[in-house]
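Asks: Return atomic coordinates for the entry below.
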Amino acid sequence: MVENRPFLNFLTHFVLIVGVAMVVFPVYLAFIASTRGPSDFLTGVVPLVPGDQLWANYNYLLGSGESTAGAPPFLLMLANSLWMAIMIAVGKIAISILSAFAIVYFRFPLRVPAFWLIFMTLMLPVEVRILPTYKVVADLGMLNSYSGLVIPVIASATATFLFRQFFLTVPEEMMEAARVDGAGPLKFFRDILLPLSRTNIAALFIIMFIYGWNQYLWPMLITTEPHYYTVVMGIKRLASVLDGDTQWNLVMAGVILAGLPPVLVIIFMQRLFVKGLVETEK
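Replies: Next up, the predicted model:
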């Protein structure tokens, strides 16, 4: 029987409320700043109530952009980041689930060493392999291109490992039953493994989507044309104005816009995301 302790209930709720406030308050300040004019921050005092420049700031940022800071219209950068995040998430899941399927269900020479070679790439930070990756992309003529933004970062050892571990929990009786029914490997994969992997795919999609959305170093290296800038690069350029004061109202409006797509993805896929992380019995 669980004991009812009012003090502990109050303490846990108090800690929860404080934690939520610590996370939400900076976002609230960013939203307030995005509704103000540029002169409201010259006094050094941060306002705590919304201003009257909400529509003007967002309309200017989405429509024309801050050309003096080298940033194109924010709507274009949002589209670039959205395309990049979706392609990276879909590509990582497609490659990883097929790789895990081959490693678990096919018997070929060096199958186990191949998996451990894939897994060992987790020990290599991005900075170690970014120069040779850049050299390969440059030699292939993929600088300043959408394919150059996505293809070099589309492989994922983490997703391959997670799908492999999940496939190992699928009873072998399912594979034997499918074989008796005359199902080939691709039919077994399509009709049995994919439906069973639905929650895992959803959880990994959210993680990989956010990973692709937050990419900064790689897009900064391979893109020099504003047409291919991502939203994270745009925020950095808005905050790094050389010939003038930073317009923090536009920077904060960009921050709010950049945070909306990942939040919406998490909200719409929350149920599958949580189920994919906590579900153990298949």
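
Asks: Please count neighbours and contacts with C-alpha atoms only from this point.
Replies: Fine.

Asks: What are the buried residues along the longest helix belonging to the chain?
Replies: Among the segments of the chain that qualify as a helix by DSSP state H, the longest is helix 74-105. Buried residues in helix 74-105, defined by neighbour count with 16 or more other CA atoms under 10 Å: 74-78, 80-97, 99-101, 103-104.

Asks: One more, so I can put them side by side:
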Amino acid sequence: MVENRPFLAFLTHLVLILGVVIVVFPVYLAFIASTHGPGDFMRGLVPLLPGPHMIENYSFMLNEGISSAGAPPLSIMLLNSLVMAILIAVGKIIISILSAYAIVFFKFPFRLLAFWIIFITLMLPVEVRIIPTFKVVSDLGMLNSYPGLIIPLIASATATFLFRQFFLTVPDELMEAARVDGAGPMKFFRDILLPLSRTNIAALFVILFIYGWVQYLWPLLVTTDSRYYTVVMGIKRLAATADSEPQWNFVMAAVMLAMLPPVLVVILMQRLFVKGLVETEK
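Replies: Purely as a prediction, here's the structure:
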């Protein structure tokens, strides 16, 4: 049992506050930068209070963008990133939960071998197999398309492993009772396993959504059409342009807008996310 000592409580809160300040202060500076004009950063001093150009900067980036950077308006890139992140997360969860269900509840030859082959793919992320993956996508004509952005990233050995570990904790009596009641494999999966897996699915959705949202290397390789640029690619292009023509107010406005969807997903699904990570019994 942890003793309730005032000094320790004060020290703990002090460390937590310092940690929050260290993490949040750069984000605060990015927000401040997004509300000023470009000339405010030529004076050699970084302002610490919001400026008067917030609505102007954000609306400009959403509707027009910086044409010299070769990127479309930020609204198009945000939509592309949103479609990519949602479909990657949903696709990974569907494939992983079905494969884990088959490995755990169906008796077929070499099922453990199949699981370990899936698990070994953790050692081969897209960055390792980038050349053959790009060759396959190119040969299939999926460059500059949503399938080319999504399908190569849609399998997940990690999610399969987590669902398998959870399914192994489901009592055999539950499956036998469902079988006695006349429930077939899909009915057992739909009516029993899916509700039990709700918190696990929510936790994985948050993690996989952020994974899809922050992808940079793969979208950079398979998209040359600006209509399919993602927001992370766009920020990189804007920052490269900012080196020659300082427009950090627009770059930081793009950064703040790009940060909103993942933050909203985490906030809205926080309760289920935490339960999915800490619960061991359903």
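
Asks: Against which helices or strands is the longest helix of the first structure packed?
Replies: On a contact count with 3 or more CA pairs under 8 Å, 6 or more residues apart in numbering; DSSP states H and E, helix 74-105 of the first structure meets helix 54-63, helix 111-120, helix 146-150, helix 157-169, helix 198-213, helix 231-239, helix 248-268.

Asks: residues in contact with the fifth one?
Replies: Residues from elsewhere that reach helix 198-213 of the first structure, judged by CA atoms under 8 Å, 6 or more residues apart in numbering: 81-82, 84-86, 88-90, 92-93, 159, 163, 262, 265-266, 269, 272-277.

Asks: what about Gly141 of the first structure, is that helix, strand or coil?
Replies: coil (DSSP: H, G, I helix; E, B strand; the rest coil).

Asks: got the angle for the strand or helix carrying Phe31 of the second structure vs helix 54-63?
Replies: Element membership for Phe31 of the second structure (DSSP states H and E) is helix 6-33. Calculated by axes from the mean of the first three to the mean of the last three CA atoms, to 10 degrees, helix 6-33 of the second structure forms an angle of 70 degrees with helix 54-63.

Asks: Buried residues, helix 6-33 of the second structure. List them.
Replies: Counting neighbours by 16+ other CA under 10 Å, helix 6-33 of the second structure gives Val27, Tyr28, Leu29, Ala30, Phe31, Ile32, Ala33 as buried.

Asks: quick one: contacts for the fourth one?
Replies: Under the criterion of CA under 8 Å, 6+ apart, the neighbours of Ala30 of the second structure are Met252, Ala253, Val255, Met256.

Asks: do the same with the first one
Replies: By CA under 8 Å, 6+ apart, no residues touch Val27 of the second structure.

Asks: How about the third one?
Replies: Shown in contact with Leu29 of the second structure (CA under 8 Å, 6+ apart): Leu48.

Asks: what about it, distance to Ile267 of the second structure?
Replies: According to CA to CA, to the nearest Å, Leu29 of the second structure and Ile267 of the second structure sit 22 Å apart.

Asks: Ok, the second one next?
Replies: Tyr28 of the second structure sits at a distance of 19 Å from Ile267 of the second structure (criterion: CA to CA).

Asks: What of the fourth one?
Replies: When distances are taken as CA to CA, Ala30 of the second structure and Ile267 of the second structure turn out to be 21 Å apart.

Asks: With the last one instead?
Replies: Taking CA to CA as the criterion, Ala33 of the second structure is separated from Ile267 of the second structure by 25 Å.

Asks: which ones are touching the nearest residue to Ser99 of the second structure once chain neighbours are set aside?
Replies: Distances taken as CA to CA, 6 or more residues apart in numbering place Thr160 nearest to Ser99 of the second structure, at 6.7 Å, with adjacent residues excluded. Going by CA under 8 Å, 6+ apart, Thr160 of the second structure touches Ser96, Ile97, Ser99, Ala100.

Asks: Need the counterpart of Ala85 of the second structure in the first structure.
Replies: Under the alignment defined by TM-score structural alignment, Ala85 of the second structure is paired with Ala85 of the first structure.

Asks: Next, work out how far apart the closest residue to that match other than its chain neighbours and Phe108 of the first structure are.
Replies: Of all residues beyond its chain neighbours, the one nearest Ala85 of the first structure is Gly212 (4.2 Å), with distances taken as CA to CA, 6+ apart. Gly212 of the first structure sits 33 Å away from Phe108 of the first structure, going by CA to CA.

Asks: Looking at these two, which one has more neighbours?
Replies: Using other CA atoms under 10 Å, the more surrounded residue of Gly212 of the first structure and Phe108 is Gly212, with 23 against 9.

Asks: Pull up the gap between that one and Ser34 of the first structure, please.
Replies: Counting by CA to CA, the gap from Gly212 of the first structure to Ser34 of the first structure is 25 Å.

Asks: what do you get for Phe205 of the first structure?
Replies: Separation of Phe205 of the first structure from Ser34 of the first structure (CA to CA): 30 Å.

Asks: likewise Asn144 of the first structure?
Replies: Relative to Ser34 of the first structure, and taking CA to CA, Asn144 of the first structure is found at 31 Å.

Asks: Compare neighbour counts for these two and give me the winner.
Replies: Ser34 (29 against 19).

Asks: my read: that one touches Ala56, true?
Replies: No: the pair Ser34 of the first structure / Ala56 is not scored as a contact, 9.8 Å apart, by CA atoms under 8 Å.
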